[in-house]
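K.L.:
have a look at this prediction, sequence included:
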Amino acid sequence: MNRIPYAPLALGLAGLIPFIFGALTSLGWLPSVWGMGGPMFTLAYGSVILSFMSGVLWGFATKTAGARAAAGYALSVLPALWAFFMRGDTLFSAATYQITGFLGLLLLDFQFSKWDLTPTWWMRLRVILSTIVIVCLASLLL
């Protein structure tokens, strides 16, 4: 079954709202609300999501054993470490680092999928969500 179940799809799409809102406020197409919006809002949320996805990958790593489990655990912490250490000192560098982080996360998703640790629909969902996230982060570079 490659069809994405409703709950993960709906929750994944809902998780895009801060990225989309941040991009629209950064472009000046929407006003910030209660101090929320703009590039720093978007980048902060991106760091949260990269860290969250580390936890998701860690969960997938629990489905295997031995050397593959060790590799899975080691790989799973990379998105959180990337978000923490690769913060950038300008808007351009911070957005570029996050774009790179989400591209790297997509490669990790692919590897975990290749190891049959993810649901069959996982990559379809991750490509959709990652594409939108990367477009939103790229809008910060305009």
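P.N.:
Received it, and whenever you're ready, just let me know what you need. Numbers count the residues shown, from 1 in each chain.

K.L.:
contacts and neighbour counts: CA atoms only from here.
P.N.:
Fine.

K.L.:
who does whichever strand or helix holds Arg126 touch, helix- and strand-wise?
P.N.:
For Arg126, the enclosing helix or strand under DSSP states H and E is helix 122-139. Applying 3 or more CA pairs under 8 Å, 6 or more residues apart in numbering; DSSP states H and E, one finds that helix 122-139 contacts helix 6-14, helix 17-26, helix 91-114.

K.L.:
ok, structure two:
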Amino acid sequence: MHRIPPAPLLLGLAGLVPFLWGAATYLNTDLQAWGAVHLGPRFVGPYIQLFYGSVILSFMSGVLWGFATRAQGGQAATGYLLSVLPALWAFFMTGGGPVAAGTNLIFGFAGLLLLDAAFSHWGLTPRWWMRLRLLLSAVAIGCLAVGVWL
């Protein structure tokens, strides 16, 4: 395995804060009450996770699009096509209430991980990419699972 450079690792870990905060405020009613008063009700519990999860899936579509620019011919066309799927998934699959939206985001992040693996297999990502994506996806999915199954 190749070492993840410090900047992507630190920024990726910082990007987990809304997922972790959402899970913490879902599990701790005192923390949720404090957050709702000081940050607003949409910045606690599943609400922050659902909104932020949609944003991240859309962001990751852009990242995959960038990787697709490294490909040529049919592989490039396939890469561009696949790169838009996470954003479309977030757009179409995050309605229907917090449990359904959270479940669909879990599936969205799992699907994104498969796309990451495909782009990595094609040699379009940095060599450390899957190591980072496995870590970040596991934490994001685990935090979303708190709002779905607890």
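P.N.:
Great, that's in hand. Just so we're clear, the structure is a prediction, and the values are computed from it rather than from any experiment.

K.L.:
fetch the TM-score of the aligned pair.
P.N.:
Scored against TM-score structural alignment, normalised by the length of the first structure, the superposed chains reach a TM-score of 0.96; 142 aligned residues with a CA RMSD of 1.1 Å.

K.L.:
if we can go back for a sec, so how far does the helix holding Arg126 of the first structure sit from its counterpart in the second structure?
P.N.:
Average distance between helix 122-139 of the first structure and its aligned residues in the second structure, after superposition and using mean CA distance after the TM-score superposition for the first structure, equals 0.2 Å.

K.L.:
next one: stretch 43-52 of the first structure
P.N.:
Comparing stretch 43-52 of the first structure with its match in the second structure after superposition yields a mean distance of 0.2 Å (mean CA distance after the TM-score superposition for the first structure).

K.L.:
host element of Gly123 of the second structure?
P.N.:
Residue-wise, Gly123 of the second structure maps onto no helix or strand under DSSP H and E.

K.L.:
and the alignment partner in the first structure of it, how many neighbours?
P.N.:
Under the alignment defined by TM-score structural alignment, Gly123 of the second structure corresponds to Asp116 in the first structure. Residues within reach of Asp116 of the first structure, counting by other CA atoms under 10 Å, total 13.

K.L.:
same question for Leu142 of the first structure.
P.N.:
The burial count assigned to Leu142 of the first structure is 8, neighbours taken as other CA under 10 Å.

K.L.:
ok, and the closest non-adjacent residue to it?
P.N.:
Sequence neighbours aside, Leu27 is the residue nearest to Leu142 of the first structure in space, at 7.9 Å (criterion: CA to CA, 6 or more residues apart in numbering).

K.L.:
who's in contact with the one you found?
P.N.:
Contacts of Leu27 of the first structure were listed using CA atoms under 8 Å, 6 or more residues apart in numbering, and they are 139-140, 142.

K.L.:
so what does Val48 of the first structure match up with in the second structure?
P.N.:
Counting by TM-score structural alignment, Val48 of the first structure corresponds to Val55 in the second structure.

K.L.:
now do the SS call for Asp4 of the first structure.
P.N.:
That one is not Asp; residue 4 of the first structure is Ile. Each residue gets one of three states, and Ile4 of the first structure gets coil by DSSP: H, G, I helix; E, B strand; the rest coil.
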